[in-house]
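Trainee: Sequence unavailable; structure follows:
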């Protein structure tokens, strides 16, 4: 019986963020080598590709305003999003462009909905507008989109200077809108931005910024204003100029989730998660705003960026988790249940569940429709703040029950810039203790605190988990390592590492391809040499192939946090100006 083709519809392959395609029957450690594997084609695109390419096989492409002549028909498709606010549908086997949707056209051709403000020009956001060159020279689509196989819709959030931020539901057949896009926020500023100091939130004067948005929470945090509806409460509104949609979008049980951080710590900004119900997005109800959560409603910062990672969900969708970034370093006062009384979750791993008892006018401490159910904050979070060592620089990884034991059946791992890898029970994340980390692999350090050891040269990506092994590449010019968890679930033991000791800064999350539990290959991006490497999953010291071995296999400039996609015998990599595809050559 033939194995069905693999679809990659979401970041890092699944809602646990495992990073594994276990149905790869064509690529093996025996044939991924310089003699039989290499570049197949390159497709030029109009901007940098920070989002992971997505794969959907057997798509029926239809004629329309975005479709190339002669492209109608059934294709295996790779979807590529760019910082120039374009979305490409490309034949995954030949590189032929099927359709291209730009979100910059002011004329709204066909069923494209770009312009509802009568703008005469729409462009991506120039990097100088946000006071940060982390993504340069323009900011358009950064977070990886997500595809709903049931409705054949792709959800994406483009960023535009004239229209700010929206959420679109795109027909994968032709690139048109299936519904009116949801305006997440439109922000105007009367003066140039002022840079936010990590030491002071409210003392810095700012230009007046006006936010047109339905997304807000009650609180007196950074950028708060009096509720314009006249309740007398202070509210924190979504600021579309300051917030950066870096993380991947998620789709679970007809709900689309989007989260935000900042551009270079320039404020006012917060960590946000927003969820929409899309069960009837093609019908009369369209996008239904279902919940809003803010990580710092009475403070600031605490963005959710995870080096391009994602929310990770329990298998039944009952809860999700994220890691937040730097805050102000103020030691929290805890209530009787151990939660911060000011509802601020900086440098934290946070568990969130639905909250049907609240709405936009009747909120909980962090918003409505969603609520914090548990959290973990490292004991030394204040020193992490001062040193810009975001705990939330790495994305969490949900481990399967097979990785646990009877005492700790539900595990996850997380890590950030400090290089510690935290092994955590999802049944009790650990809360905050000012002297120790209440996690499974904490040991006594030289300062007398119980905390995990440093085991990686900064975690600025999401690890992959295959055959009870964790694979992680350093985010700051160091090696890639493989680990196993000991039987007591109290330690991570490194089992192998790469000979290469410098993959550059911010090389992005690793990917594993395999045929069930065999033929595992670990794919690692290399920003120092602008290459992609393939390693034998049984031993990270065994390199099978890299794109620098053969003339003509060169990759081009690798953007930070780039994640390759491996499916159906091919490897798809986005660069600063193209999609590069590798596969078997004989």
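Mentor: Great, that's in hand. Since the structure is predicted, the reported quantities are computational estimates derived from the model, not experimental observations.

Trainee: CA atoms for contacts and neighbours, from now on please.
Mentor: OK.

Trainee: just the helices in the stretch 301-450 of the chain please.
Mentor: Secondary structure of the stretch 301-450 of the chain (DSSP state H, counting those that start in this stretch): helices at 381-386.

Trainee: Strands along that one, start to end?
Mentor: Counting by DSSP state E, counting those that start in this stretch, one finds strands in the stretch 301-450 of the chain at the ranges 312-313, 320-323, 349-355, 367-377, 397-398, 411-415, 421-425, 431-432, 443-444, 450-451.

Trainee: Identify each buried residue in the third one, please.
Mentor: Okay, so that is strand 349-355. Across strand 349-355, burial judged by 16 or more other CA atoms under 10 Å covers 349-355.

Trainee: Okay, one more to line up with it:
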């Protein structure tokens, strides 16, 4: 440890009652560092005694300071810190910044001389409005303050206590930063109150000023640094999302590489997702407004319905055709590959998933992808997990699966963290504050040309590459070598026998043998996939060394592109899981649309010969498509067509299944179409009475009675699902303190699911601490705020008291 410094006394969590961040709140949003000046910029939450109310602490004495610190000395840059409290919103002068009621959660962004930061609420408590602040680091002044809820249709009050008094629409994004491509910034907002559109369709450039549950595009004035709204997207069902606490803003927006992720009429793509179980693919130059799509639905490039909540955002990989990655809470990480429909417009198709699932609680990081010097076949997907720690997989799925890379075990990672990379090393900290550094061993016995590319190799042919290595130290012997894919064959006669002197160079040959292979996937095959595409594997040399302290295993990378001279049919994904439709919600006709891709992976044109399906409907009972390539159509070499398929519950509740076959002169393939339909979830709520029974649903008071210091009294909250589909806890803010949740963050946690005809419980403990003698009886209070995706249930705030 070189230097450490505490810049302020941190704000106390107990002053706001929100337990998302326990104990203290100080520097939460990830700082931004200017590499030209080595200055770190960040916000710190603290107090000014007696600022707005009497006392040294308290919610309304909370403030934010903007810091500029030299990273080499940790000392303040002259003129800093800057107090930002009290600054008025440019777009609504009624509203001004009150640091005690607001939280700076997202990472900071620097555009030109201005550092921008976004703010949201603490568990939707108090009167707050989502805010974007910009500070000019040269003048050390706040140059812009944008309120996400403004104008006469937004809520406003000078009473800072009532929840929702400022309209909400906070920006938190699970810590993900503001996205920018120059003079534009993009972010996503959370729950809000009301709406200017009042259910009427509106263009994204219409100037809507109540921007809750929205993706927002702010224009940045390059001269002044001021920002203004120029475009937005609000899901057509955002009012329902508000009712079910399906916070759109739990995920940020990612702007994808425009050199790859583009298509007809689309030059820039943005991707976002949140608690509502949908991934939205957006045209960043025309986000979509409100109800601008067919039937007053969403005007977006694509909606991928997963029915799985995301806290964070998507990762992307622009090579090998282009992929995006999403990690829902409690589910595997899924990869979606870029494709194009018949009009050349971009669409994403499910390509595969990790065998492992993420933690069943909020806190997983954003998928992060790295490569070795931008070379195809070397991509690694990294993910942090609050339970499992750091994980990694090969980023391109093979046969629908992303293969895990074994790593040294780390502790569980703090919520929403992502690893940092530099100088061939990876850095991450765990929830206990331990810093881990992973990378190539410092003491390597060999220096080799790795990875080695075989280039394009046609199926039913071979290619040979030569690997060269130089001994850094004396090697007693190469004792063993292993190859992950048996089609890569090492000529062992070229491996040196016996000792290798330090400084000596040796070479050996590896042949990629694709002869005499069945050009299809074989179940349980030990060989690598023989279908066309980029393939990679590891070759590991094992040594005994003449000098201690050096590694005894040395992995080398082998990569190449398998090609087929003839036409070759590819049909992905192997399964299209449309998830479950919930029937019976007034005013809704649910459906789900996914994409599958028909591709020609060969080097000659491919002709579609026909289709077959389970039943005598379009794609099978419940499944339809209006964009299948006609029989006889030709897909050019390397071309692909993305086909939208829609699932409707045409025969009511139950399971739906169809096997859909494609026949071509490049082979045949099939994909499975599956989905289900059920009635809506229905929550039944009750509190235990301490006598073995349960209070009625309308009772929201948990009364512990009296307890002596050192004693504990317990009660339970019970939520049962009496509906026909899975019920999800969409909001949970459990208590801490003398009245506390026994299993904080585990019982009734956000995104917890409750099966049909099942119940979930949360135990609450009242445990007064030891008291000096002759202290009069006094009352302790607390709350537990809960909501579910039962739209008829609403927010429940359980009041708790004990004497």
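Mentor: Happy to help now that I have it. Everything numeric here is computed off the predicted structure, so don't read it as measured data.

Trainee: TM-score, when you put one on top of the other?
Mentor: After superposition, the two chains reach a TM-score (TM-score structural alignment, normalised by the length of structure 1) of 0.64; 399 aligned residues with a CA RMSD of 2.4 Å.

Trainee: Which members of the buried residues of strand 349-355 of structure 1 are the farthest-apart pair?
Mentor: Using CA to CA, the pair of the buried residues of strand 349-355 of structure 1 lying farthest apart is 349 and 355, separated by 18.9 Å.

Trainee: about what we covered before: and the strands of the stretch 301-450 of structure 1: which comes nearest residue 74 of structure 1?
Mentor: For the strands of the stretch 301-450 of structure 1, proximity to residue 74 of structure 1 was assessed by CA to CA; strand 312-313 is nearest, at 32.4 Å.

Trainee: corresponding residues in structure 2 for the closest one?
Mentor: Under TM-score structural alignment, the match for strand 312-313 of structure 1 in structure 2 covers residues 179-180.

Trainee: Now the matching stretch on structure 1. Mean distance?
Mentor: Aligned to structure 1 and superposed, stretch 179-180 of structure 2 gives a mean residue distance of 1.0 Å (mean CA distance after the TM-score superposition for structure 1).

Trainee: which outside residues touch that stretch?
Mentor: Stretch 179-180 of structure 2 has contacts (CA atoms under 8 Å, 6 or more residues apart in numbering) with 109, 185-187, 253-255.

Trainee: Tabulate the strands of the stretch 301-450 of structure 1 in JSON lines, adding columns for distance to residue 216 of structure 1.
Mentor: What follows is the strands of the stretch 301-450 of structure 1, written out as JSON lines (distance: least, CA to CA, whole Å):
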{"stretch": "strand 312-313", "distance to residue 216 of structure 1": "24"}
{"stretch": "strand 320-323", "distance to residue 216 of structure 1": "20"}
{"stretch": "strand 349-355", "distance to residue 216 of structure 1": "16"}
{"stretch": "strand 367-377", "distance to residue 216 of structure 1": "8"}
{"stretch": "strand 397-398", "distance to residue 216 of structure 1": "29"}
{"stretch": "strand 411-415", "distance to residue 216 of structure 1": "29"}
{"stretch": "strand 421-425", "distance to residue 216 of structure 1": "31"}
{"stretch": "strand 431-432", "distance to residue 216 of structure 1": "26"}
{"stretch": "strand 443-444", "distance to residue 216 of structure 1": "41"}
{"stretch": "strand 450-451", "distance to residue 216 of structure 1": "36"}
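
Trainee: Of all the ones you listed, which one comes closest to residue 553 of structure 1?
Mentor: strand 397-398 (31.9 Å).

Trainee: Please consider this matter closed, and thank you.
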